[in-house]
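Q: Provided below are the primary sequence and the corresponding predicted coordinates.
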Amino acid sequence: MRRFPLSLLAGLALALPAPARQAAPADTLRQYELAPVVVTATRAPRHLEDVAVPVSVVTAEALALRGRLRLADALAELPGLTLVYDHGTGIQIQGFDPDYTLVLIDGEPVIGRTAGTLDLERLAVAGLERVEIVRGPTSSLYGNEALAGVINLITRPPEGTLRGNLSARYGTHASTDLQATAETGNEHLGLRLLLDRYASDGYDLDASTTAPTAPAFTDYTADLRFEVRPRDGLTLRLGARLNDQDQQSPLTLTAGTASTGARSFEERTDWSLHPAVRARISRRLSLEGDLYLARYRTESRLRLDDGTLYSQDRFDQRYAKAELQGRLVWDLRHLTTLGAGLIEERLDADRYAERPEARAAFAFLQHEWLPSRLVELNASARLDAHTDYATRVSPKLAVLLRPSERLRVRLSLGKGFKAPDFRQRYLSFTNPTAGYSVLGATELNDGLAALEAAGQIQERYLDPAGLATIRAEHSTALNAGLTAEPLDRLSLSLNVFYNDVRDLIETQPVARKTNGSFVYSYFNLNRIYTRGLESEVTFTPWPALTLTGSYQFLQAHDRDVIEAIEDGRVFGRDASGRDVRLRRSDYGGLFGRSTHSGTLGLSYRPASDGPGLSLRGIWRGRYGYRDVDGNAIPNRDDEFVDGYVLWNLTVTYDWRTRPLERLRLQAGVDNLFDVTRPAQIPALSGRRLYAGFQIDL
């Protein structure tokens, strides 16, 4: 009788969480321990080794032993991920800006982006079970914003016992983190409440200015998880999350030769509510229903030292989604997943001329087929019908080959898209200090007419009436890779990727104002590609010690720029001020992308209690960050940030003694060798020390 992988049956037929794996023979125990369960890649529980697309997982315990508190710090140490500091801390995957990565909590989107960046510092890792990262376009299952990949924060379900923990940490810049968790339940229900307070006095890398580099802030998070299991095969869940932050900082306003003191106040509140039901209808059929409500609000105020309100800016985004999903296991070879839903978004903000609303309907279909024990095929497609842009269909095909128990080969080809957001369609904003204006594509015609009527336009560069409607950005992507275990203690992974992106939305000046500044709007302009290689090695010479290393090679280029260079139409300016025609080798690619990057790691953990040590290195090669000679591309050495390496060290000691379940002491240092780039990377604050404890009850 032929043997087939049990991945389709190990949780796929059940909407309930995957059951614990049974004990395995000694010769296969190693393999099972290295195969965590993931849900993001196929929207169903699968063992990591049986997923056909590039996926990585980091567990809550791994994050705790590294001393990570916020999602940004957690992702910075993972292979192939790069932090981007622009209107917050975002993440770069396969060379894509943060705009193109979808961030989820238990499968539902986190809203509230600023200039396209979702600030990962907003998200605490407390209460998580694991973080899953899917690389490559995943629009065939998740739709908009999943062009580069998906990051899914999986919360830990409440356990059926009375337990809790308390923790506190203090560090450089008077940073503090206070946390308390309590949970209770029985075999039919579970409840957990988590409270977290995170604060800092900020820091200043430039004493010549009044405003600090990073302002002081206080951040509060409350997270509630409730689960009821009235009978076998039926689970009702409720997830609720609230985050609130206040920050303030002094600054100086200058007008001509006069200056006055002022203070900036920023308030941010976001919350989400996620009721869900998981029902096993039969041995072969399961259903999932989800409702999701979210709101993100910010308010910025600038007050002069005498208390006068100088400026104010409000932003209020609301999001609602309803979704139904079903899974049917036909037999050992075939599994079908089908889902559909509705989305509604609303925005009320001072920078928008109206209150935009948008609605969308979507449906997706996925079929998994195992023609033999060596091959698994996964085909999926999603249809998105939106009120503000054309209907899109996003297909994807993935293949998993198992030549042996120690080798997996993965191939995937898919399409992704990112729709124009509210900012790119409806923004209507004039900077009161700098004097420039930004108009969304929908507001461009009326906005320019209003500025002309006010006598503020000196010259138009184009006629908005002749412009095409702004379109969604779209990509075609190929990923090909393998994972191998040549030895019991050695594992290797390799992934080659290629992303071809069309209709990239960029800003461009459309008119010059009488004050000398410009009016900007959004257009489908660029054609880019990103391609490269991701690799990782893990070596465990003995159970207490794990060594890891990763390397990424990346090329992210604008096709239009390359064509212009090859045609001899692009010039630069050398240090003496002389114009020179550029060659293709002079082109440094898209700004903010390092051609070479990597990580190193050492983890020592001899037992579940006692000492533990974690040392991590993050290497980022040089990358372009500014345009000195006016050609809008990085080509001179003084337009690049030099490469650097950051080292983080954490030491942990655990005691397990009554009446406590566990006492954990931890100390560490981030940026061990005090690397800073004040003018280029203000987010690098220098060496940061911390120490803290956690009591598990």
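A: Thanks, I have the structure now. Numbering: from 1, shown residues only.
Q: Please count neighbours and contacts with C-alpha atoms only from this point.
A: Fine.
Q: which residue packs closest to residue 668, ignoring adjacent ones?
A: residue 650 (4.2 Å; CA to CA, 6 or more residues apart in numbering).
Q: Remind me which helix or strand the one you found belongs to.
A: strand 644-655 (DSSP states H and E).
Q: Tell me where the stretch 451-600 of the chain has helices.
A: Assigned by DSSP state H, counting those that start in this stretch, the stretch 451-600 of the chain shows helices spanning 559-566.
Q: Could you do the chain as well?
A: Using DSSP state H, the helices found in the chain span residues 26-33, 60-65, 71-76, 139-142, 422-426, 444-453, 559-566.
Q: Residue 460 versus the closest residue to residue 333 other than its chain neighbours, what's the distance?
A: Counting by CA to CA, 6+ apart, residue 333 lies nearest to residue 370, which is 4.7 Å off, once chain neighbours are set aside. Distance check for residue 370 against residue 460: by CA to CA, to the nearest Å, it reads 60 Å.
Q: before we move on, back to that, mind listing what the residue nearest to residue 333 touches?
A: 4, 332, 333, 334, 376, 377 (CA atoms under 8 Å, 6 or more residues apart in numbering).
Q: ok, how many other residues are close to the residue nearest to residue 668?
A: 23 (other CA atoms under 10 Å).
Q: again with residue 466
A: 7.
Q: In contact with it, which residues?
A: Counting by CA under 8 Å, 6+ apart, there are no residues that residue 466 touches.
Q: Does the residue nearest to residue 668 touch residue 666 like I think?
A: Yes: contact between residue 650 and residue 666 holds when scored by CA atoms under 8 Å: they sit 7.2 Å apart.
Q: between the two, what contacts are shared?
A: In contact with both residue 650 and residue 666: residue 67, using CA under 8 Å, 6+ apart.
Q: Would you map the strands across the stretch 451-600 of the chain?
A: Using DSSP state E, counting those that start in this stretch, the strands of the stretch 451-600 of the chain run over 457-460, 473-487, 490-513, 518-542, 545-558, 571-573, 579-581, 596-604.
Q: Show me which residues of the first one are buried.
A: Neighbour-count burial for strand 457-460, with 16 or more other CA atoms under 10 Å as criterion, is recorded at 457, 460.
Q: another one to put next to it:
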Amino acid sequence: MRFKSIFIIAVLFPLLCLSQQQVEKTKDTVLTQQLNEVVVTATRTIRQLSSLPLPAQLIARKELKETNRTRLNTILNEQTGLITVQNFIGGEGIQMQGLDSEYTLVLIDGVPLIGRSAGTLDLSRLSIGNIKQIEIVKGASSSLYGSEALGGVINIITEKSNKNGVHGNLMHRYGTFNENETNINLDYKKENVTLGAFVNRSSSDGYNLNNATNINTLDPYFNYTFNTRLNYNVTENTKFLASARYFLQDSDYIPTSTESGESKTREWNAHVKANHKYNEKWSSYFEFYASRYFAEDYLNNIEDNSQFSESFYKELLIRPEIRAAYKVNEKSSFIGGLGLDYETLKRTDFSTTPKFTSPFVYFQYDTNPNENLNILLGARFDGHNEYNSQFSPKAAFRYQITDKLAAKGSMGYGFKAPDFRQLYFDLEGIAGYTILGYNVVNTRVPEMLDSGEIENENDIVVPLSNFNGKLNPENSISYNFGVTHNPISTLKLEVNFFRNDIKDLIDTQLVANKTNGSGVYSYKNVKKAFTQGIEFNSSWRISNSLKIAGGYQFLLAKDKDAIEAFKNGDAFASNPGSGSFKLNEDDYFGLFNRSKHMANFKIFYTNTQHNFNTNLRVNYRSKYGILDTNSNTYLDRYDDFVEAYMLWNCAINKTFKEKYELGIGIDNIFDFTDEPTSNNDFTFINNIPGRIFYAKLNIQF
């Protein structure tokens, strides 16, 4: 603790002293920055961030650059109310407002990323070396974006050059665990044509936190990202965009001490868009997007090199879309669009090659009845060939109470469609169990009866007639209400209350008992849950040189059926030597992998006279439970928890001769790790590797 206190004082004191430079220019600078903070994700129109009626955040290019972050998951972890959680080996998804990562839609330049092999989209595969800004919209956004936007949207906006001629930059970062990251950005602009190219290579030797077994927590890997972009202004009113991205990754795959293999990932996407402005009132655009994601892995027995397993995953998405905007007058406007999603998936352990066809149509009305009030109304209809159609309305408002105080609120419907896995699985587990997708049960169970895998009809515990309909999408009603207060031009305070009422959550169920003693499992709509809490954000620009920001989230996330079980005395726990005992309402903690408290604190200092900047960022997460350790299926106070922790990160960057920038930093300054104590200890953090030292060189040309 003494070292930590000395370090904090050593960092903060000189920053506060130096912050007094150029104080008289602060007000103008803050106003300029606020005007530049525009977003497109929340409404699909260009809006100033401060005027939005929705809870939204913007991570600007300046923060991305100064923190020396290189992958998307690392920068999102430092934002209020966001945390990446590891839902499967090697992949980190984002949790927002306490909702699982499968409920957050991730976009690049407004089009979706695919490849959710286990419901989670691995954000660590995304480089941020060519990103202009990241826009985050919290709360149900299906009224504009359809499925997977039940909890919110993250849109990654790539950089577009505005400078004439040829220019670019080269960056290399080296860090602990032999981490290497290299970026090359090239841009060319002449008159109406802009060309851009981006190449990234990332690699690591991995790391091992598990001292009880000789297995890497993160296996060695290397990956490449290639991105090209063409912008062509055909006329003043007609603009054309074409972009393409390709990602490849190879990594070792060593899940146990007896098997080893390799894992490969390949992904490409292509995006074409044409905009045309007909007159001062009408404009439209046509967009075509296609993406393919491929992953495969194999495992061999280490002892004799015989094959243990292999699997593959091939997903394709094709999306055409057309949108029109109509400006009624200076106070009101409409946008509307229609399109089609076509998806296919080939995967190991699937009964068929499924094809999803989903037409959609949406509209939005944005109006300002008076100078203080903004109202946003929208809705979307999604049809589907395999699940029930969805209608997703949303309403939001913002009211400027005084020059310094504004209130905003929103209510919307969000949904998450059943994925391919929940509909078409036909998986025979190593332990003898079988998992069937909802649409497969009526075909496979009779076949298992005929083959003797199920002895007789009495072993079918769920009537097959229950599978005659369709599995419903998971859905939620999202509520957000917040207040923004600017007591002075350099200080911004925001508070937002939120609640997500979720129903039709998809859960597994036992369908039949097999003759080998195992079960046949499938999926059903049963669970109901909610997440609710409060989020606070603050930003204070003390001077042009110094900025302090912080945020806090309090979260309650609970299963409604579990609440009833604890309330009615139907939940029990056991302690060694004391037997089983009844639990009460206060013993229920909530959903797994959620913390009640999360907070962050950031200090950014810039010295323009000497061309350097430095920052300190701190993140806190309170205790949480990963799994049930007392075998009652609930997370209660008698389970084992991951204890609360803090991560401290710092960075220093110095520019030489305007074109050369050297950066150094430490991630996880105090070397926090949470390692397992034995082979049977599963309550530990497996995505925090310990202290990382790094150095970065960036060259502009």
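A: Received it, and whenever you're ready, just let me know what you need. What you are looking at is a predicted structure, and each value in this text was computed from that prediction instead of being measured.
Q: Kindly provide the TM-score of these chains.
A: Scored against TM-score structural alignment, normalised by the length of the first structure, the superposed chains reach a TM-score of 0.92; 661 aligned residues with a CA RMSD of 1.8 Å.
Q: Please pick the buried ones from the contacts of residue 370 of the first structure.
A: 333, 334, 376, 377.
Q: returning to that earlier point: mind listing what's buried along the strand holding residue 650 of the first structure?
A: Neighbour counts over strand 644-655 of the first structure (16+ other CA under 10 Å) mark 645, 646, 647, 648, 649, 650, 651, 652, 653, 654, 655 as buried.
Q: Check stretch 303-318 of the first structure too.
A: 303, 304, 315, 316, 317, 318.
Q: end-to-end on stretch 93-104 of the first structure?
A: First-to-last residue span, stretch 93-104 of the first structure, CA to CA: 15 Å.
Q: cool, stretch 675-684 of the first structure as well?
A: 7 Å.
Q: And that stretch, how far out from the chain middle?
A: 22 Å (CA atoms, centre = their mean, to the nearest Å).
Q: contacts for it?
A: 85, 205-206, 213-214, 625, 641, 644-646, 685-687.
Q: Same list (the buried ones among the contacts of residue 370 of the first structure) but as TSV, adding distance to residue 697 of the first structure.
A: Putting these into TSV (distance: CA to CA, whole Å) gives the following:
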residue	distance to residue 697 of the first structure
333	46
334	45
376	45
377	46
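Q: Do you have the strands of the stretch 301-450 of the first structure handy? List them.
A: 309-329, 334-349, 357-372, 375-386, 392-404, 407-418, 428-430, 437-439.
Q: what's the angle from the fourth one to strand 334-349?
A: Here strand 375-386 of the first structure points in a direction 30 degrees away from that of strand 334-349 (axes from the mean of the first three to the mean of the last three CA atoms, to 10 degrees).
Q: give me the stretch of the second structure that strand 375-386 of the first structure matches.
A: Aligning strand 375-386 of the first structure against the second structure (TM-score structural alignment) gives residues 373-384.
Q: go on, the first one?
A: Mapped onto the second structure using TM-score structural alignment, strand 309-329 of the first structure covers residues 307-327.
Q: ok, now the last one?
A: Strand 437-439 of the first structure corresponds to residues 434-436 in the second structure, going by TM-score structural alignment.
Q: Now that stretch on the first structure. Mean distance?
A: Using mean CA distance after the TM-score superposition for the first structure, stretch 434-436 of the second structure ends up 1.8 Å from its aligned counterpart in the first structure, as a mean over the superposed pairs.
Q: picking up where we left off before, which other helices and strands does the strand holding residue 650 of the first structure contact?
A: Contacts defined by 3 or more CA pairs under 8 Å, 6 or more residues apart in numbering; DSSP states H and E place strand 644-655 of the first structure against helix 60-65, strand 610-620, strand 662-670.
Q: Go again with 7 Å.
A: Contacts defined by 3 or more CA pairs under 7 Å, 6 or more residues apart in numbering; DSSP states H and E place strand 644-655 of the first structure against strand 610-620, strand 662-670.
Q: what's around the nearest residue to residue 430 of the first structure once chain neighbours are set aside, how many residues?
A: By the measure of CA to CA, 6+ apart, the closest residue to residue 430 of the first structure outside its immediate chain neighbours is residue 437, 4.1 Å from it. Residue 437 of the first structure: 23 surrounding residues under other CA under 10 Å.
Q: Next one: residue 437 of the first structure relative to residue 324 of the first structure, how far apart?
A: 43 Å.
Q: residues touching the residue nearest to residue 668 of the first structure, list them.
A: 66, 67, 613, 614, 615, 667, 668, 669 (CA atoms under 7 Å, 6 or more residues apart in numbering).
Q: quick one: what's aligned to the second one in the second structure?
A: Alignment note (TM-score structural alignment): residue 67 of the first structure maps to residue 68 of the second structure.
Q: What sits closest to its match if chain neighbours are left out?
A: Leaving out its chain neighbours, the residue that sits closest to residue 68 of the second structure by CA to CA, 6+ apart is residue 651, at 7.1 Å.
Q: Now which residue in the first structure aligns to that neighbour?
A: Match for residue 651 of the second structure (TM-score structural alignment): residue 650.
Q: re the thing from before, post-alignment, the match of strand 309-329 of the first structure versus the first structure, mean distance?
A: Looks like 0.9 Å for stretch 307-327 of the second structure (mean CA distance after the TM-score superposition for the first structure).
Q: Could you tell me where stretch 123-141 of the second structure falls in the first structure?
A: Stretch 123-141 of the second structure maps onto residues 120-138 of the first structure, going by TM-score structural alignment.
Q: same thing with stretch 686-695 of the second structure?
A: Stretch 686-695 of the second structure corresponds to residues 682-691 of the first structure when matched by TM-score structural alignment.
Q: thinking residue 205 of the second structure is in contact with residue 218, fair?
A: No: between residue 205 of the second structure and residue 218 there is no contact under CA atoms under 7 Å: 8.4 Å.
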